[in-house]
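1. Pasted the sequence and its predicted model underneath.
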Amino acid sequence: MTSKQVAFITGAASGLGKKIGESLLKEGKIVVFSDINQAALDEVVKEYQANGFHASGAICDVTNEESMNEAIDTVMALYGRLDILINNAGIQHVAMIEDFPTDRYRFMIDMMLVGPFIATKKVMPIMKNQKFGRIINMASIQAVVGFAGKAGYNSAKHGLVGLTKVAALESADSGITVNAVCPGYVDTPLLTNQMQDLAKTRGVDEADVLEEVLWPLIPQKRLLDVQEIADYVSFLISDKAKAITGQAIIMDGGYTIQ
C-alpha cells in the first residue's frame, strides 16, 4: 500500500476534471484519471507521467455500474487505498422541455446523478474502513437555481446536492466529508459547446450570448477560471476543511446574490 493519498476523478480527460487532477498531482498525490474516452485519457496520463507525476488512467463509463466498480477495483489493486473521489463527469444539452429528447434527459440523469451514486456506493465502505475520505461532487449553480432550457442538467445537479447531503450524514462519524461544489459559468469546453443552443433558446446571435444572456446574470461579468475551482477543491480535501460536510458551496461571481 502506498503512503500517498490516492484520488480518483471521473470525466478527467479534459476541462475541469483534468485541471483538478493536475492540482492534486502538484500537491504530491497519486491521481487516477478516469474517462470513457480511451485515447484522450491515454494522452493525459502520458503528459503527466512525462513530467514526473504519479498519474495513471482507468477507463470508465460512469453510467454503467460494472464499469465503475471495475475501475475502482483497479485503483485498490494498484494502490491499496482510495482517499479522494471526485465525481466530475458531465454533459450538457440545451432545449426547451417540449423539444427535449426524453432519452437525452435520462442519459444526463444517469451520468450526473446515478453515476455519482454508484461511485459513492462503491467507495464508502473503503473510506469507512480507512477512517478517512473526501468525496467532492461537481455540481453547479444550476443545482440551486433554475435555468430555462436546461431541464436535464438542472434535474441532475439538484439531485446531486440531495445525494451529497445524505452521503455526508451517513459518513459523518467515519472521518469522511462529502461536499458539492457549485460553480457558475466556467471557461471550459462544456460551456463553449452550448453557446449555439443558448443563443437559439434566447433568440440572440451566438456572438452575443455573453453580453446578452450571461453578463446580466453575473455581477462580476466574467467566466470563472478552472484553476479557481481546482484550488477550492484542494481546500475542501485538506484538513483545514475537515468540519465542512454536506454543503453545496457556491462559486458564481455573484450570480445568486440577487
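-> Great, that's in hand.
2. C-alpha from now on. contacts and neighbour counts both.
-> Noted.
3. contacting residues for residue 171?
-> Contact partners of residue 171, counting by Cα atoms under 8 Å, 6 or more residues apart in numbering, are 124, 128, 177.
4. which SSE is the second one in?
-> In other words, residue 128. Element membership for residue 128, per DSSP states H and E: helix 115-130.
5. tell me which residues of that helix are tucked away?
-> Using 16 or more other Cα atoms under 10 Å as the test for burial, helix 115-130 gives 115, 116, 117, 118, 119, 120, 122, 123, 124, 126, 127, 128.
6. Next, format those residues as a markdown table and append distance to residue 15.
-> Listed next are the buried residues of helix 115-130 as a markdown table, based on distance: Cα to Cα, whole Å:
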| residue | distance to residue 15 |
| --- | --- |
| 115 | 19 |
| 116 | 18 |
| 117 | 22 |
| 118 | 23 |
| 119 | 20 |
| 120 | 22 |
| 122 | 25 |
| 123 | 24 |
| 124 | 26 |
| 126 | 28 |
| 127 | 27 |
| 128 | 30 |
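7. Of those residues, which is the nearest to residue 144?
-> Using Cα to Cα, residue 116 is the member of those that lies nearest residue 144, at 17.9 Å.
8. Let me know whether that closest one touches residue 69 as I believe.
-> No: contact criterion Cα atoms under 8 Å: residue 116 and residue 69 do not qualify, at 11.9 Å.
9. Let me see the ranges of the helices in the chain.
-> Secondary structure of the chain by DSSP state H: the helices cover 15-26, 38-50, 65-79, 102-109, 115-130, 151-171, 189-192, 195-202, 209, 226-236.
10. Dump those helices into JSON lines; add distance to residue 242 as well.
-> Shown next, in JSON lines, are those (distance: least, Cα to Cα, whole Å):
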{"stretch": "helix 15-26", "distance to residue 242": "17"}
{"stretch": "helix 38-50", "distance to residue 242": "29"}
{"stretch": "helix 65-79", "distance to residue 242": "24"}
{"stretch": "helix 102-109", "distance to residue 242": "29"}
{"stretch": "helix 115-130", "distance to residue 242": "15"}
{"stretch": "helix 151-171", "distance to residue 242": "12"}
{"stretch": "helix 189-192", "distance to residue 242": "30"}
{"stretch": "helix 195-202", "distance to residue 242": "38"}
{"stretch": "helix 209", "distance to residue 242": "39"}
{"stretch": "helix 226-236", "distance to residue 242": "8"}
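11. Which of those sits closest to residue 85?
-> Of those, nearest to residue 85 by Cα to Cα is helix 115-130, at 7.8 Å.
12. hold the first one in mind and look at this next one:
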Amino acid sequence: MQKKTVLITGSTSGIGLAIARAFAQQGHNLVFNGLEMDGEQIAASVAEEYQIDYLFDPANMLHPAALRTLVEQAENRFGTVDILINNAGIQHVSPIETFPEEKWDAIIGINLTAAFHLTKAVWPAMKKQNFGRIINIASAHGLIASEFKSAYVAAKHGLIGLTKTAALEGATCGITVNAICPGYVKTPLVERQIVDQARSHQISEKDVIEKVILAKQALKQFIPTESIAAMCLFLASESAATLTGASLSIDGGWSAQ
C-alpha cells in the first residue's frame, strides 16, 4: 500500500497502540491520540522505532472543537487524512436503575459522538481526493447485548448504524466505511473490569475471566490486539476497495451462538 496518513484515536495504549504499530511497520504517517500522561513519548518511541513521520495530539473525544483541530493539524502537516480509525472508548458497568447519568453521557460521547465529529471533519478532503478509509472499532456488543452495559451497548450499536450510513454516502466518492466487532481483548479497560467484577461478585479474578468475561466466547481466550490490527490493515488496503458497510466479528465465536 502506498504511504498514507492514518489518524487513530486512543492510539497510545491497548488496541489503538497495536493498530498504530501495525501501520508504522508499513511505513505510513501516523497521527496519534490519547490521554495518557506519557502519550507524546509513546508516539515518539513508535515513530523512532519504525522511522516514520508522526503527529501527537491529546484531543479529548468529548470536545468537538478539539476534534476538528486534531484533523486540521493533521491535514496541515500531511496534506490529508487518508485513513481514520475511530478506536477510543470507555466503559462502565452498572444496572440501569443505578447507572450514573454522567457516565451515560461520557460513554455515548466518546464511543459514538466523537466518531461522528471526526468522520464529518475528514469527509471533505477524502471526498475531494476520491479516496478514504474509515474503520470504526465497535464491539461484539454492537451486535449483541449484555446486562449492565446499557450505555456501551447503545453506543456500539449506534456506531454500527453510523458505519452503514456513512458507507452508503461514501460509496460514490471512493470512501469505504467498515466496523470491526471484537470480543474481549485484554486491554487496560478490560483489566479494570476484571478487578471490579471480582470485587462486586466476591470471586477471584481467574473466575471472572473464565465464568464471566469469556463465558460467551466459544474460543475461551482473549482476542489478540494483533488480530484487530491485521484486520485494519486489510480494510485500509486496495484489496478491500469493494468492502464497505460491513460489521466484521473477531469475537471467538460469540456472535455465532
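-> Perfect, thanks for sending it. Quick caveat: nothing in here was measured; it's all calculated off a predicted structure.
13. Could you report the neighbour count for residue 72 of the first structure?
-> A total of 22 residues lie near residue 72 of the first structure under the criterion other Cα atoms under 10 Å.
14. Equivalent analysis for residue 16 of the second structure, please.
-> Neighbours of residue 16 of the second structure (other Cα under 10 Å): 26.
15. mind listing what it touches?
-> Counting by Cα under 8 Å, 6+ apart, residue 16 of the second structure makes contact with 8, 9, 10, 87, 88.
16. Same question for residue 123 of the first structure.
-> So residue 123 of the first structure contacts 72, 82, 85 (Cα under 8 Å, 6+ apart).
17. Taking helix 151-171 as reference, get the angle to the helix holding residue 128 of the first structure.
-> 20 degrees (axes from the mean of the first three to the mean of the last three Cα atoms, to 10 degrees).
18. Mean distance of helix 115-130 of the first structure to its aligned residues in the second structure, please.
-> For helix 115-130 of the first structure, the mean deviation from the second structure after alignment is 0.5 Å (mean Cα distance after the TM-score superposition for the first structure).
19. now stretch 159-170 of the first structure
-> The superposed stretch 159-170 of the first structure is, by mean Cα distance after the TM-score superposition for the first structure, a mean 0.5 Å from where its aligned residues fall in the second structure.
20. quick one: contacts of that stretch?
-> Taking Cα under 8 Å, 6+ apart as the rule, stretch 159-170 of the first structure contacts 112-113, 116-117, 120, 137, 139, 143, 176-180, 245-248.
21. Go through stretch 101-114 of the second structure and flag the buried ones.
-> 103, 104, 106, 107, 108, 109, 110, 111, 112, 113, 114.
22. how much space between the spatially most central residue of the first structure and residue 33 of the first structure?
-> Centroid-nearest residue in the first structure, with Cα atoms, centre = their mean: residue 88, separated by 2.1 Å. Applying Cα to Cα, to the nearest Å, the value for residue 88 of the first structure to residue 33 of the first structure is 11 Å.
23. Identify the contacts common to these two.
-> In contact with both residue 88 of the first structure and residue 33: 9, 10, 11, 12, using Cα under 8 Å, 6+ apart.
24. Could you pull up the contacting residues of residue 256 of the first structure?
-> 141, 145.
25. just to revisit the earlier point, so the helix holding residue 128 of the first structure versus helix 102-109, what angle?
-> Using the same axes, to 10 degrees: helix 115-130 of the first structure against helix 102-109 is 20 degrees.
26. So for stretch 31-48 of the second structure, what gets flagged as buried?
-> For stretch 31-48 of the second structure, by 16+ other Cα under 10 Å, it's 31, 32, 33, 34, 35, 39, 40, 42, 43, 44, 46, 47.
27. which non-adjacent residue is nearest the aligned partner of the second one in the first structure?
-> Right, residue 32 of the second structure. Residue pairing (TM-score structural alignment): residue 32 of the second structure is matched to residue 33 of the first structure. Once flanking residues are discounted, residue 33 of the first structure sits nearest to residue 57: 4.7 Å by Cα to Cα, 6 or more residues apart in numbering.
28. wait, isn't the one you found in contact with residue 32?
-> Yes: counting by Cα under 8 Å, residue 57 of the first structure touches residue 32, with 5.2 Å between them.
29. Show me what the strand ranked longest in the first structure is in contact with.
-> Counting by DSSP state E, the longest strand found in the first structure is strand 176-183. Identification of contacts with strand 176-183 of the first structure by Cα under 8 Å, 6+ apart yields 127-128, 131-143, 160-161, 164-165, 167-168, 171, 224, 229, 233, 236, 242-252.
30. Out of those residues, which end up buried?
-> Looks like these have 127-128, 132-143, 160-161, 164-165, 167-168, 171, 224, 229, 233, 236, 245-252 buried, using 16+ other Cα under 10 Å.
31. what's the angle from the helix holding residue 128 of the first structure to helix 65-79?
-> Using the same axes, to 10 degrees, helix 115-130 of the first structure lies at 30 degrees relative to helix 65-79.
32. now the angle between strand 176-183 and helix 115-130 of the first structure, please.
-> 150 degrees.
33. Trace helix 115-130 of the first structure over to the second structure and give me the residue numbers.
-> With TM-score structural alignment as the criterion, helix 115-130 of the first structure aligns to 114-129.
34. roughly how far is stretch 149-156 of the second structure from the heart of the chain?
-> 14 Å (Cα atoms, centre = their mean, to the nearest Å).
35. how close does residue 100 of the second structure sit to residue 65 of the second structure?
-> The spacing between residue 100 of the second structure and residue 65 of the second structure, counted by Cα to Cα, is 26 Å.
36. Of the shared contacts of residue 88 and residue 33 of the first structure, which belong to strands?
-> Per DSSP E, these map to strands at residue 9.
37. what about the closest residue to residue 145 of the second structure other than its chain neighbours, how many residues close to it?
-> Spatially, and ignoring its direct neighbours in sequence, residue 145 of the second structure is nearest to residue 153 (6.0 Å; Cα to Cα, 6+ apart). Neighbourhood size, residue 153 of the second structure [other Cα under 10 Å]: 24.
38. I appreciate the help and will end here.
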